[in-house]
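Asks: fold the following for me, if possible:
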Amino acid sequence: MESRPRLSFWQIWNMCFGFLGIQFGFALQNANVSRIFQTLGADMDQVPGLWIAAPLTGLLVQPVVGYFSDRTWTRLGRRRPYFLAGAVLATLALFVMPNSPTLWIAAGTLWILDASINISMEPFRAFVGDQLPPSQRAGGYAMQSFFIGVGAIVASLLPWLLAKAGVANTAGAGEVPDTVRYAFYFGGVVLFAAIAWTVLRTREYPPEVLASFEEAPSTPTTAPPAGKAPAIAALAWSLAGLAMAAVIAVQGWDRMLYVLAGMLVAYGALLLLSRVLPAGGMLPTIVADVRAMPQTMRRLAVVQFFSWFALFAMWIYTTAAVAGTHFGSSDPASAAYNEGANWVGVLFAAYNGFAALAAIAIPWMARTLGLRLTHLVNLWLGAAGLLSFLLVRDPQWLLLSMVGVGFAWASILSLPYAMLSDSLPATKMGVYMGIFNFFIVIPQLVAASLLGFLLKWLFGGEPLWALVLGGASLLVAGLSVLAVPRLVAQEARA
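Replies: Coordinates of the predicted model:
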């Protein structure tokens, strides 16, 4: 079989440039959606539930998009039709979000926005595996991390920059400030333009050419054929979820915990449904692929779970934590709160800036330390950054905390994919990258369901402690990297 030709720096640049736009949209969402929700009247304990839209749409959308993009071939190619469709929908959602008249319209728009971004994002991960030979994949994912950092810097800074330029940073009760509205409008334009650049400036290999590039994976591509899930296992998952729901009801615990119970019931139901549907259909295929994941992917799933639990805790609670602890206000209509919220935008821009620099350093670190140890070091730098929020009281010094978070973010966005990609067959690259997203989405759903409960019952409702829990989660993620199989060929190419 032939090997994929190596691509030039500028070819890799063009194929990854669209990620600048994707992250522009994500960064605006991450830094400002909690602020929008609180402005429209959400209480702090409601915010995690409203955020459930984001990970839940990823859970549903990414494996489906991956499944279909593996089987698509049009005049635009295999992955690019999904880039473009997601870009159009996400741009429209960015225009609508800051003009939401009610809290529930804002929550619904978040569903649409996150689903649309995911339609574009999932094929971008598979695109690197399609286009690049194994020796260039770590660099390709690092290039994506670089554009993620650059896009997020500008997007996160936009409200702060607009306020410095004289745009109104406060508004009447229930109204989103002009700084946020104009930032979302600009973000919509950038997202569409960046993705359009990749669509127009790249090409894709036809299916028959791609098949001729199939390399022998450096680890077995899948576990032994899984067959259909045993009925008893499917029933056990559903019964476990129902039992959890009963305990939550009897104990009167936070209703957000029903999301966790619902996830168990839903998984059991999907296993049962996959047993009765004809083999070869979308759902039975995805379920079979989940049950036959490569060992490397199974071990990386644990790393991803604790990594993304920490990130989601940071995205949900940093605005409230910094505004309350460092600026002394929890009132979304106050000048102090909005000043703190803008400073969170600066902090998020800072960690993305450090991530862009880290993306340049990570290939060198990987060659020196290996992929696993590099990822461990970077995750622990992120843990130190989040844990330092408990000690730092001058908001200016939080910029130093963001150095560690930036290294962790760049590493999370690149090294797990570099470790994973060699163990995946090219014909299933899209669906497996979508399945891998489960282990990004599930921890976010757990965080959205559990964090409010933990903060209320253990930490007196103080959002700062969510960041401390995030730091502890990154420590566990770092230790979990050591269980990932060490691939000699990968380490040599890194």
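Asks: make it CA atoms for all contacts and neighbour counts henceforth
Replies: Noted.
Asks: list the buried residues of stretch 380-391.
Replies: For stretch 380-391, the neighbour count (16 or more other Cα atoms under 10 Å) marks 380-389 as buried.
Asks: which residues does residue 93 contact?
Replies: Residues in contact with residue 93 (Cα atoms under 8 Å, 6 or more residues apart in numbering) are 109-110, 112-113.
Asks: sketch out the strands for the protein, chain order is fine.
Replies: For the chain, strands defined by DSSP state E do not occur.
Asks: which residue is the nearest non-sequential neighbour of residue 21?
Replies: residue 191 (3.7 Å; Cα to Cα, 6 or more residues apart in numbering).
Asks: isn't the one you found up against residue 22?
Replies: Yes - using Cα atoms under 8 Å, residue 191 makes contact with residue 22 at a distance of 5.9 Å.
Asks: more crowded one of those two?
Replies: Neighbour count, other Cα atoms under 10 Å: between residue 191 and residue 22, residue 22 has more, with 31 against 26.
Asks: next up, the contacts around that one.
Replies: Applying Cα under 8 Å, 6+ apart, the residues contacting residue 22 are 117, 120-121, 148, 191, 195.
Asks: equivalent analysis for residue 140, please.
Replies: By Cα under 8 Å, 6+ apart, the contact list for residue 140 reads 12, 16, 128, 132.
Asks: on that earlier part again, from the buried residues of stretch 380-391, which is closest to residue 472?
Replies: Nearest to residue 472 among these is residue 383, at 6.5 Å by Cα to Cα.
Asks: returning to what we had before: which two in the contacts of residue 140 are spaced the farthest apart?
Replies: Longest distance between any two of those is 11.7 Å, between 16 and 132; criterion Cα to Cα.
Asks: let's see this one next to it:
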Amino acid sequence: MHSSSTKARLSFWQLWNMSFGFFGIQFGFALQNANTSRIFSTLGANPEELPLLWLAAPVTGLLVQPIIGYLSDNTWHPKWGRRRPFFFLGAVFASLALFLMPNSQALWMAAAVLWMMDAAINVSMEPFRAFVGDKLDPSQQTAGFAMQTFFIGCGAVIASLLPTIFSDYLGVSNVAADGGIPDSVRYSFYVGGAVFFLSVMWTVLTADELPPENLEAFRKERSATAGLGHALAEIFGGFGRMPKTMVQLAFVQFFTWIGLFAMWIYTTSAIADNVFNTTDAQSAAYQQAGNWVGTMFAMYSGVAALAAFILPVLARATSRKTVHMICLVIGGLSLASVSQIHDRQALMLPMIGVGIAWASILTMPYAILAGALPAKRMGYYMGVFNFFVVIPQIVSSLLLGFITTRFLGGHTASTLALGGGAMLVAAALTLFVHDAARRAE
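Replies: Predicted coordinates for the structure are as follows:
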């Protein structure tokens, strides 16, 4: 890998091109986050089953991310580079899964497609995080992650609103006829599949990559470390060598993502019950609630897209961990407040707070981490770091349904309040994180 001293500063449009693929990646994730529980419920899942059905997402991340990170660290092609082959392959299979998901005829099929979709999205997404560390000097890395966050927000806004656009403005049916997926959701996923592929291909075709500083040494090292046994030893052995900053951030991530996962799983059922006064997933009111949740998620994603460019400025004036702590406090209080709101228009206010937190979650931990990682293992450690995104999701999948049913009386709005509390814990833990660059450059 090139040392940071050899990395030229990139222009705005170079940052744009190398990050544009995230527009499509988040288009897919936003459709998944806003509509998967809706699809599962429409196909007959009850609230206690929802977290277990969502288990596919974190488990695939747990398996895929460090492997893809390791493989991309040890890949080089004169034309395709290091990370871009994985962008391309993930885009092909993720787009296929997005076309398949709304055509699921049974719960088992929807759950199986979710496994495929999440694995493929992770294959594309994980190398994008390492891409910033590869190409950008440390002085531009916060800006690089912020540009990714901008595209994440833009993609999520449009994708989250698609079912509403199809049903309210284009006259497409929003009814779950005969227990099937509404056409408004079906067409949204079709658009998502096309956008995912085209956006990722934009980055593949317009961005270049820096070759290893010593290509011959890289090839010799790759040959010497070839083989499944060595690869597995490297992948799992790295846990014991994690930088101190990475360990500290892991605790912050754990509680942060418990809160986010609770929101993604239960917002639809909570809003249907709290605001639309229904728990019947086949009813028109429940499907209207699903569309409104898409609007809510569009709000927080839009706020995140705007905040992405403000946060680096605030970080330069204070510090990255201070900004992250404040954003998590705002997000935690906002998410917890959703359980007390019964007017759908008023629900937009807490989504502003969630959006501020989301912008920081997608930017600050990765910017802090990038400065603490060895350059030649950037992809691998970014993959390992995402263990602390997926492990809390697995814990949530196994426990949230039980907690909601046994201790919260089945009221999923209360589960959202619990998620907000987890974010507040994450904010407190941010105080203990050591950031080598106390101020963002």
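Asks: filter the contacts of residue 140 of the first structure down to just the ones in helices.
Replies: Among these, the ones falling in helices (DSSP state H) are 12, 16, 128.
Asks: what's the neighbour count on whatever residue of the second structure lines up with residue 5 of the first structure?
Replies: Under the alignment (TM-score structural alignment), residue 5 of the first structure maps onto residue 8 of the second structure. Close neighbours of residue 8 of the second structure, defined as other Cα under 10 Å, add up to 10.
Asks: quick one, what contacts residue 8 of the second structure?
Replies: Applying Cα under 8 Å, 6+ apart, one finds that residue 8 of the second structure lies in contact with 136-137.
Asks: and it, how far from residue 76 of the second structure?
Replies: For residue 8 of the second structure, the distance to residue 76 of the second structure equals 21 Å [Cα to Cα, to the nearest Å].
Asks: now residue 263 of the first structure. Nearest residue, chain neighbours left out?
Replies: Sequence neighbours aside, residue 241 is the residue nearest to residue 263 of the first structure in space, at 7.3 Å (criterion: Cα to Cα, 6+ apart).
Asks: I'd say that neighbour and residue 265 touch.
Replies: Yes - counting by Cα under 8 Å, residue 241 of the first structure does reach residue 265; the two are 4.9 Å apart.
Asks: ok, the equivalent of residue 100 of the first structure over in the second structure - contacts?
Replies: By TM-score structural alignment, residue 100 of the first structure lines up with residue 104 in the second structure. Residue 104 of the second structure sits next to 110, 181 when contact means Cα under 8 Å, 6+ apart.
Asks: try 7 Å this time
Replies: Residues near residue 104 of the second structure by Cα atoms under 7 Å, 6 or more residues apart in numbering: residue 110.
Asks: nearest residue to the middle of the first structure?
Replies: Nearest to the geometric centre of the first structure sits residue 440, at 6.0 Å (Cα atoms, centre = their mean).
Asks: what does that one align to in the second structure?
Replies: By TM-score structural alignment, residue 440 of the first structure lines up with residue 389.
Asks: and if you look at residue 196 of the first structure?
Replies: Aligned partner of residue 196 of the first structure by TM-score structural alignment: residue 201.
Asks: kindly report the same for residue 130 of the first structure.
Replies: Under TM-score structural alignment, residue 130 of the first structure pairs with residue 134 in the second structure.
Asks: can you count the residues close to that match?
Replies: For residue 134 of the second structure, the count of nearby residues is 29 (other Cα under 10 Å).
Asks: over to the one 4 residues further on?
Replies: Residues lying near residue 138 of the second structure (other Cα under 10 Å) number 21.
Asks: contact partners for it?
Replies: Contacts of residue 138 of the second structure (Cα under 7 Å, 6+ apart): residue 371.
Asks: the stretch 151-300 of the first structure: helices as residue ranges?
Replies: 178-201, 207-212, 231-251, 258-276, 282-291, 295-325 (DSSP state H, counting those that start in this stretch).
Asks: closest one to residue 66 of the first structure among those?
Replies: helix 282-291 (9.9 Å).
Asks: how far apart are that closest one and its match in the second structure?
Replies: In the superposition with the second structure, the average deviation recorded for helix 282-291 of the first structure is 1.2 Å (mean Cα distance after the TM-score superposition for the first structure).
Asks: what residues in the second structure pair up with that helix?
Replies: Against the second structure, helix 282-291 of the first structure falls on residues 231-240 (TM-score structural alignment).
Asks: also stretch 51-59 of the first structure?
Replies: Mapped onto the second structure using TM-score structural alignment, stretch 51-59 of the first structure covers residues 54-62.
Asks: list the buried residues of that stretch.
Replies: 54-62.
Asks: same check, this time on stretch 362-381 of the second structure
Replies: Buried residues in stretch 362-381 of the second structure, defined by neighbour count with 16+ other Cα under 10 Å: 362-373, 375-381.
Asks: looking at these, which are in helices?
Replies: If you go by DSSP H, these have 364-370, 378-381 in helices.
Asks: distance from stretch 265-275 of the second structure to the middle of the chain?
Replies: 21 Å (Cα atoms, centre = their mean, to the nearest Å).
Asks: kindly indicate which of the buried residues of stretch 54-62 of the second structure lies nearest residue 211 of the second structure.
Replies: Ranked by distance to residue 211 of the second structure (Cα to Cα), the buried residues of stretch 54-62 of the second structure are led by residue 61 at 27.4 Å.
Asks: pretty sure the closest one sits against residue 390.
Replies: Yes - between residue 61 of the second structure and residue 390 there is a contact at 6.2 Å, judged by Cα atoms under 7 Å.
Asks: next, the contact list for residue 30 of the first structure, please.
Replies: Neighbour list for residue 30 of the first structure: residue 315 [criterion: Cα under 7 Å, 6+ apart].
Asks: alignment lookup: it to the second structure.
Replies: Residue correspondence to the second structure (TM-score structural alignment): residue 30 of the first structure is matched to residue 33.
Asks: burial of the closest residue to residue 99 of the second structure other than its chain neighbours, as a residue count?
Replies: Nearest non-adjacent residue to residue 99 of the second structure, counting by Cα to Cα, 6+ apart: residue 190, 5.3 Å away. When neighbours are defined as other Cα under 10 Å, residue 190 of the second structure has 18 of them.
Asks: all good on my end, thank you.
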